[in-house]
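Visitor: Fold the following for me, if possible:
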Amino acid sequence: MSALTPRQRTVTRAATGTGATLALATVALAATGTAGHAADYTVREGDTLTSIAKRTGTTVARIASDNALADPSRVRTGQVLRLPDAAPAAAPAPTGGAYTVRSGDTVSAIASRHGTTVAAIVAANGLDARASIRAGQQLTIPGSAAQPTATPATSAPTTSAGYTVRSGDTVSAIASRHGTTVAAIVAANGLDARASIRAGQQLTIPGSAAQPTATPATSAPTTSAGYTVRSGDTVSAIASRHGTTVTAIVAANGLDARASIRAGQQLTIPGTGTGSTTGTVAPTTQLVGNTFAGRTYSSQVVAAANQNKATLLAAGVPSRADMQAKVAATARAMGVDPALAQAIAHQESGFDQTAVSPANAIGTMQVIPSSGEWASQLVGRQLNLLSPDDNVVAGVAILRSLVRTSPDLPTAIASYYQGAGSVKRNGMYADTRRYVANVQTLMTRFG
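Guide: So this is what the prediction gives:
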């Protein structure tokens, strides 16, 4: 779709325009309080509750609660916050290893490969708010030996097997039962764009012993493991630490559309066999390509994009008209100009919730997973970008934040596309100016 062209091109400069993750900045500690007791912090320009919590060893929820903050996504310069059990020295220690950035890398992909998080890499390397990196840059990978998670080579037994579709089956449910992915089944069976199946149909189940997970001894490649949810965990963060995907965890545990979890909950973490989707990149390019405008995206990002595309197609999504209505209603509810939100959505995807770019920008608002984490923190709950409602909330939350922090509307629009840090450092690129002009023109249509 031509509407996706600007997003795909922008990713080559700053790990996607909406690839903002966590705005990290320094925090002033007033000389009050002692170790183990609360201390007063004075907010400086650029601070967020996330960065303050990370630097002081506490949580956003605890800071918001102790200071009775109505909107945890907003703090102001000069504001004094009382922080519990402040431990500013507890920065992520250099217990990990070094990594040299390669062409096509993103912080999100690097974090997933090394079993850590975007936030940890950003903090350990003092990256800017957009987590910008460049080829050849040396990164410290915290909490890891800087080795890719597990050894995908051990998942070699791709002994495909047959399966007869039963009434009520979906490709997603079949994939979950057999420890494989929707994208892999779609590719192996040449299914159509909607991943349609019928009762009695014979399917090839790739990368699996075709045994239900009731016999784990014979399905070693899926090596699922148990995990107890801790306070502050999100499904996205758990997936990143274990080298799997949000979609796989949601399917394995029967989570709802919002991927809701609670502290103490027991989760099944499906084997990092989801990482073996790199072996199916070539077939699944039928759903999402791996190149655009002469750029080839990393196999891991493209594999994730293909899996998300297949999941969206198999699940079914609202019509474009319905998605447009959701964008307008959500914008009104969140205090954003509905004309602006609709113009952005139209420019990004044409209101198509099944749209996924090679950079893994997902859905109507074309939000990448790291941006989804940022948006989740902005709204105070975990967002699932595959959910039509959450996808719109994520995009509108990011847009609202950019409008609030930008000097003018054109800059906010440009920042959604190019990234606020990049716009500030480099000004608007030529294609960014065209993007802004297109959005402002579309606003007159939706106004």
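Visitor: all contacts plus neighbour counts: C-alpha atoms, from now on.
Guide: Noted.
Visitor: how close does residue 388 get to residue 403?
Guide: Using C-alpha to C-alpha, to the nearest Å, residue 388 is found at 23 Å from residue 403.
Visitor: Settle it for me: which of the two has more neighbours?
Guide: In this view residue 388 and residue 403 are compared by other C-alpha atoms under 10 Å, and residue 388 has more residues nearby, 23 against 20.
Visitor: Is the more buried one in contact with residue 324, as I believe?
Guide: No. Between residue 388 and residue 324 there is no contact under C-alpha atoms under 8 Å: 10.8 Å.
Visitor: this one as well, want them side by side:
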Amino acid sequence: MVVAAPPPATPVLEPVTALVAPSRTAPHGWTTYTVRDGDTLDGIAARHRTTVGALVARNHVRTPGLIHPGDRLSVPRTAAQAAQAAKAKAAAAGRVHVVRDGETMSGIAARYRVSLASLLKANHLSSRSLIHPGDRITVRGAGSAGSSSAKAAAGRPAATSRTHTVRSGDTLSGLAARYDTTVGDIARASRISSGSLLRVGQKLRIPVSAAHAVSDTFNGVKYPSSVVAAARRNHAILAKRSVPSRSEVRAIIVQTARRHGVDPRLALAVGSMESGWNQRAVSPANAVGVMQVIPSGGDWASSLVGRRLDLLDARDNITAGVVMLRALGRSAKNTEQAVGGYYQGLASVQKHGMYSDTKQYVKTIMRLRATM
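Guide: Predicted coordinates for the structure are as follows:
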């Protein structure tokens, strides 16, 4: 259907392009409008708060008196449309997180309240991929302070929480890092300001976010329900326990490694790589704690030290990892093969050689070792 516009009695093309500055008629940018039956250029211009001349110039309309249903015209955005587009663009682009020493993808996902799967996908990584200090990780879908998703998250109660009694030297940022949560979440749960000064003896509520729940799949492998159930039980126990801070874990690793004759820098590198020195880390395979020891590994380590080790206890967990490194070091032909055995299993390394991801794991451990 041909739609009539006002008679083109007055000059349109030359005077409009000469006199109209389209950018001034679209302070919020441009969007696309599809012409509908009955539309006219002056009606579309009025609806979008612009002029016929601006539309003609922007869309290179040769015959302003003729527009047809289905034609697509560039028209000025409203302020609301511009704001919505900006939010969509920001969400698509995401924010960038620069990896620090000891950080893991699961920890970064928890920090920004996004799923580990979506974080891995956004960065074209697998759950076995290694990250290094200085890497730039794109985080998509993390709500800003003013977004509706963030407000909804702020209003939701945490799945569980625990009480922390403030000790000398404690800070909100330090506690947030220790308990793998945020300053804002601790402040809200404790009903204090995020800028509050802490007092020794003060009781704080530490939320345990549902974002930390253990999934049932790792590296594309879905684990048996019994294994995942055990991992989730261990995760729930650790979520309510007091665990050492990263600085305390570091000291325990050094002390334990020296006691068992293992290079402390190697033990520190393995603990950093495996969990970021986080005793609350639990994988779907039920690898627990700082050194990410599975139950069968715990049994082996217990036999090596002559007593039952509790993998949920940070000191015992670190002891398990350290004595396993010591045993692997005695059986392997070199340190690199021992580290590969910690990741892949020494028998497998000796029989098949190191897999590609094992080689990358060993390379990263040796690089981290040099920085410890």
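Visitor: Would you pull the TM-score for this pair?
Guide: Here the TM-score for the pair of chains, by TM-score structural alignment, normalised by the length of structure 2, is 0.46; 183 aligned residues with a C-alpha RMSD of 2.9 Å.
Visitor: Residue 318 of structure 2: which element?
Guide: Taking DSSP states H and E as the definition, residue 318 of structure 2 sits inside helix 314-331.
Visitor: same deal with residue 137 of structure 2?
Guide: For residue 137 of structure 2, the host element (DSSP H and E) is strand 136-139.
Visitor: Residue 151 of structure 2 too?
Guide: Using DSSP H and E, residue 151 of structure 2 falls in helix 148-155.
Visitor: in the helix or strand that that helix is followed by, what's buried?
Guide: Going down the chain from helix 148-155 of structure 2, the next helix or strand is strand 160-165, by DSSP H and E. For strand 160-165 of structure 2, a neighbour-count test (16 or more other C-alpha atoms under 10 Å) marks residue 161 as buried.
Visitor: about what we covered before: for the helix holding residue 318 of structure 2, which helices and strands make contact with it?
Guide: Counting contacts by 3 or more C-alpha pairs under 8 Å, 6 or more residues apart in numbering; DSSP states H and E, helix 314-331 of structure 2 is packed against helix 246-259, helix 264-275, helix 295-305, helix 335-344.
Visitor: Please identify the most buried of these.
Guide: helix 264-275 (a mean of 25; mean count of other C-alpha atoms under 10 Å).
Visitor: how much does that helix deviate in direction from helix 246-259?
Guide: 130 degrees (axes from the mean of the first three to the mean of the last three C-alpha atoms, to 10 degrees).
Visitor: Who are the packing partners of helix 264-275 of structure 2?
Guide: Counting by 3+ C-alpha pairs under 8 Å, 6+ apart, helix 264-275 of structure 2 packs on helix 246-259, helix 314-331, helix 356-371.
Visitor: now it and helix 356-371, what's the angle there?
Guide: 130 degrees.
Visitor: what angle separates helix 264-275 of structure 2 from helix 314-331?
Guide: 120 degrees.
Visitor: Who are the packing partners of the helix or strand encompassing residue 15 of structure 2?
Guide: Using DSSP H and E, residue 15 of structure 2 falls within helix 13-19. With contacts taken as 3+ C-alpha pairs under 8 Å, 6+ apart, helix 13-19 of structure 2 sits against helix 52-59.
Visitor: Just the buried positions in the helix it packs on, please.
Guide: Neighbour counts using 16+ other C-alpha under 10 Å place 52, 53, 54, 55, 56, 57, 58 of helix 52-59 of structure 2 among the buried residues.
Visitor: Just name the closest of those to residue 370 of structure 2, please.
Guide: Set against residue 370 of structure 2, the nearest of the buried residues of helix 52-59 of structure 2 by C-alpha to C-alpha is residue 58 (60.5 Å).
Visitor: Now do the closest one against residue 4 of structure 2, distance only.
Guide: 20 Å.
Visitor: that older thread, give me the contacts around the helix holding residue 15 of structure 2.
Guide: 53, 54, 56, 57, 62 (C-alpha atoms under 8 Å, 6 or more residues apart in numbering).
Visitor: re the thing from before, highest average neighbour count across the helices and strands packed on helix 264-275 of structure 2?
Guide: Highest mean neighbour count among these (mean count of other C-alpha under 10 Å): helix 314-331, with a mean of 22.
Visitor: helices or strands up against the strand or helix carrying residue 372 of structure 1?
Guide: Element membership of residue 372 of structure 1, judged by DSSP H and E, is helix 369-379. Other elements packing on helix 369-379 of structure 1 under the criterion 3+ C-alpha pairs under 8 Å, 6+ apart are helix 388-405.
Visitor: The helix it packs on: which residues count as buried?
Guide: 388-403.
Visitor: Going by contacts, tell me the helices and strands next to it.
Guide: helix 320-333, helix 369-379, helix 409-418.
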